[in-house]
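Asks: show me the folded form of this:
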Amino acid sequence: MMRTVMTALAIAAAAVPASGQSMSERLNDYPTEARADYVFGCMAVNGQSRTVLSQCACSIDVVASILPYEKYVEAEAVLSLQQVGGEQVAMFKSAVAPRTMVVDLRRAQAEAEMLCF
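Replies: Down below sits the predicted model:
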């Protein structure tokens, strides 16, 4: 587990932060509540064991190392809006910018799954 996290951090450290933040700032820009919410959701899907808790905690750490919190919030908002019906949210289902935000989040989650599960 620790080796996996260290590998994820090494990969993330190789990337140049787009926002101008240091890697430490970028890894810590997710509020505790957001991290806990992610872990609770992850555990609801994957099981309620100690092993899954560790894997889900690793997963949010990897996501945070790849995607700045601001981008994470934007992508989560788009995903929430896409689940609502009606004409008012139709633009979030077809527009390119929201799709890009979601794709970035899905890529980060896929990387996290490969490294943590």
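
Asks: use CA for all of it now, contacts and neighbours both
Replies: OK.

Asks: need the residues that contact stretch 40-49.
Replies: Stretch 40-49 is contacted by residues 52, 53, 56 when judged by Cα atoms under 8 Å, 6 or more residues apart in numbering.

Asks: the helices in this protein, which residues?
Replies: 2-14, 23-27, 32-46, 50-66, 69-82, 90-94, 96-116 (DSSP state H).

Asks: pull out the buried residues from stretch 35-46.
Replies: 35, 38, 39, 40, 42, 43 (16 or more other Cα atoms under 10 Å).

Asks: with stretch 84-92 instead?
Replies: For stretch 84-92, using 16+ other Cα under 10 Å, the buried residues are residue 92.

Asks: how far does it sit from the chain's center?
Replies: Relative to its chain's centre, stretch 84-92 lies at 24 Å (Cα atoms, centre = their mean, to the nearest Å).

Asks: run through who's touching that stretch.
Replies: So stretch 84-92 is contacted by 78, 81, 82, 98, 99 (Cα under 8 Å, 6+ apart).

Asks: one more to put side by side:
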Amino acid sequence: MGLPAQAQAVNDYPTNARVEYVFACMATNGQNREMIDRCSCAIDRIAEVLPYDDYINAETVLRMRQTTGERSGMFRGMAQLTETVAVLRRAEAEAEIICF
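Replies: Modelled structure (predicted):
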């Protein structure tokens, strides 16, 4: 019984989110077959470490930090949001070591 639930937890990223990540990764690292494999590996590793909701939260914080003005300041200063981003960064670093 635990195995299907565990598989579901690892596979909670929608296909379009995985594809978006792979496209962005390939734009950065190269547009070839090897990068498809490496970038796909990376998002799979991130998905093993970070639930999709946490991934979306961290991505939102990162995007909001790129904006200017008062409203974006709260995304830079809150410790909880900084930790959310740090967890994503650790997952990305682990994925880079394994996949690249």
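
Asks: if we can go back for a sec, tell me the most buried of the helices of the first structure?
Replies: Highest mean neighbour count of the helices of the first structure: helix 50-66, a mean of 22 (counted as mean count of other Cα atoms under 10 Å).

Asks: mind reading off the mean deviation between that helix and the second structure?
Replies: Taking mean Cα distance after the TM-score superposition for the first structure, the mean distance separating helix 50-66 of the first structure from the aligned residues in the second structure is 0.3 Å.

Asks: what does residue 110 of the first structure correspond to in the second structure?
Replies: Aligned by TM-score structural alignment, residue 110 of the first structure pairs with residue 93 of the second structure.

Asks: residue 23 of the first structure now?
Replies: So, by TM-score structural alignment, residue 23 of the first structure is matched to residue 6.

Asks: how close does that match sit to residue 46 of the second structure?
Replies: Residue 6 of the second structure sits 15 Å away from residue 46 of the second structure, going by Cα to Cα, to the nearest Å.

Asks: okay, which residue is most central for the second structure?
Replies: In the second structure, the centroid-proximal residue (Cα atoms, centre = their mean) is residue 55; its distance is 5.1 Å.

Asks: can you verify my assumption that that one contacts residue 89?
Replies: No - Residue 55 of the second structure lies out of contact with residue 89 (Cα atoms under 8 Å); the separation is 10.2 Å.

Asks: so how far is residue 106 of the first structure from the residue lying farthest from the centre of the first structure?
Replies: Using Cα atoms, centre = their mean, the residue of the first structure lying farthest from its centre is residue 87. It sits 28.1 Å away. Going from residue 87 of the first structure to residue 106 of the first structure by Cα to Cα gives 25 Å.

Asks: thinking again about what came up before, just send the contacts of stretch 40-49 of the first structure back as a markdown table, with distance to residue 27 of the first structure too.
Replies: Shown next, in a markdown table, are these (distance: Cα to Cα, whole Å):
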| residue | distance to residue 27 of the first structure |
| --- | --- |
| 52 | 21 |
| 53 | 19 |
| 56 | 16 |
